[in-house]
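Undergrad: sequence isn't available, so here's the structure alone:
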C-alpha cells in the first residue's frame, strides 16, 4: 500500500520536518509527501479555493482521500487503524491525507472524499500536521501488527 500526504506549502527545514522524517522513515508502507505551492491572493476565500483545487489535482489517481479538517470526525488511533485496514481489505492501494493551508480546505469542492477527520478541536500549525499524521500512520501500522507501541 502507498500512503500520500498531500499538503499546502513547503516545509524546508526545522523541527516540523524533523518530526515528519522521524516517523516517515519507520513506516513500512510506501509513503510520499507531496508539497503543493499556490500563489498567494489577497482574498482568503479565493486562496482557500485555489489551494483546495491544487491539492485535489495532486492526489494520485484511484487514491482514497482522507480530508483533515477541524470539523471532521474525531477518531481514536485504533479506529483510524481499523479504517485503514478496512480500506486495504476492500482493495485500496493508495490512501491520501489532504492537509490545507492556513485557511483550511474548501469542503464544497471536495466531492468524492471518503473520510473527513479532525486531530482535535484546537487549531494546529498546518506544517506540524504532517508529522502528526506520520506518527498516526506509524501507530496504525504497529496496532495492526499487535506491537506494544500503542497502548489502549
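TA: Cool, the structure landed. It should be emphasised that the depicted structure is a prediction, and the values quoted were computed from it without experimental measurement.

Undergrad: from now on I want contacts and neighbour counts done on CA atoms only, so please keep to that.
TA: Noted.

Undergrad: secondary structure element for residue 96?
TA: Element membership for residue 96 (DSSP states H and E) is strand 94-99.

Undergrad: got another one to weigh against that:
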C-alpha cells in the first residue's frame, strides 16, 4: 500500500518533526509512506471572504498538482465525518481488498481546504469539533496511519 500525506506549509516545530519521523520509521516496514508539502499562501489579516477563498484556491491548485489522480483522497475537514480508529482501519483495509492501494490524506493550510479539493475527496474526515494547528495535525495523522496498520495486523499497539 502507498500512503501519502499531502499538506500545505512547512512543519517547522522540531518536537513535531521528531514525532513524525518516529512514525515514518515505524511505517517503513509495512507501507510505502511519504509526506509532501506545498507552499502556503499569505493570508492577510482582516481579509475578506473573497480573499480567503482565493487563498484556499491557490493552495488547492498546488495540492492537486502534487496529487496522484488515481489516489483515494481522504481530506481533513472539521465538517467531515468522525471515525474511530477501528472504523478507519477497517475502511482502509476494505480499500486495499478492492484494489485501492494508493491513499492520500490531505491537510489544508490555516484556512482549510478549497471547495474543489473537498468536492474531489472520497472521504472528508474530521478529527474533532476542536480546531488544531495544521502542523500538529500532521503528527496526529501520521500516528493514526501507524495505528490503522497496527489494528489491521492485530498487534497490541492499539490496546
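TA: Everything's here; your move. These numbers come from a predicted model, not from an experiment.

Undergrad: can you calculate the TM-score here?
TA: The TM-score (TM-score structural alignment, normalised by the length of the first structure) is 0.93; 151 aligned residues with a Cα RMSD of 1.4 Å.

Undergrad: where's the residue nearest to residue 13 of the second structure when sequence neighbours are not counted, which helix or strand?
TA: Nearest residue to residue 13 of the second structure, sequence neighbours excluded (Cα to Cα, 6 or more residues apart in numbering): residue 135, at 7.9 Å. Assessed by DSSP H and E, residue 135 of the second structure sits inside helix 134-153.

Undergrad: and that helix, which residues are buried?
TA: For helix 134-153 of the second structure, the buried set under the neighbour-count rule, 16 or more other Cα atoms under 10 Å, comprises 134-151.

Undergrad: show me the helices in the second structure, by range?
TA: 14-27, 49-66, 85-97, 115-120, 134-153 (DSSP state H).

Undergrad: looking at the ones you listed, which is buried most?
TA: helix 134-153 (a mean of 19; mean count of other Cα atoms under 10 Å).

Undergrad: what's the spacing between the residue nearest the centre of the second structure and residue 119 of the second structure?
TA: Nearest residue to the geometric centre of the second structure (Cα atoms, centre = their mean): residue 105, 3.0 Å. According to Cα to Cα, to the nearest Å, residue 105 of the second structure and residue 119 of the second structure sit 14 Å apart.

Undergrad: now the helices of the second structure as TSV including distance to residue 36 of the second structure?
TA: Output for those, formatted as TSV (distance: least, Cα to Cα, whole Å):
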stretch	distance to residue 36 of the second structure
helix 14-27	13
helix 49-66	8
helix 85-97	20
helix 115-120	16
helix 134-153	11
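
Undergrad: residue 6 of the second structure: which of those helices is closest?
TA: In terms of Cα to Cα, the element of the helices of the second structure nearest to residue 6 of the second structure is helix 49-66, at 7.0 Å.

Undergrad: other SSEs contacting that closest one?
TA: strand 2-8, strand 32-38, helix 115-120 (3 or more Cα pairs under 8 Å, 6 or more residues apart in numbering; DSSP states H and E).

Undergrad: residue most distant from the centroid, the first structure?
TA: Most remote from the centre of the first structure, using Cα atoms, centre = their mean: residue 42, at 26.3 Å.

Undergrad: which other residues reach stretch 112-130 of the first structure?
TA: For stretch 112-130 of the first structure, the surrounding residues in contact (Cα atoms under 8 Å, 6 or more residues apart in numbering) are 5, 7, 9, 11, 16-17, 20, 64-75, 99-102.

Undergrad: distance between the ends of that stretch?
TA: End-to-end distance (Cα to Cα), stretch 112-130 of the first structure: 22 Å.
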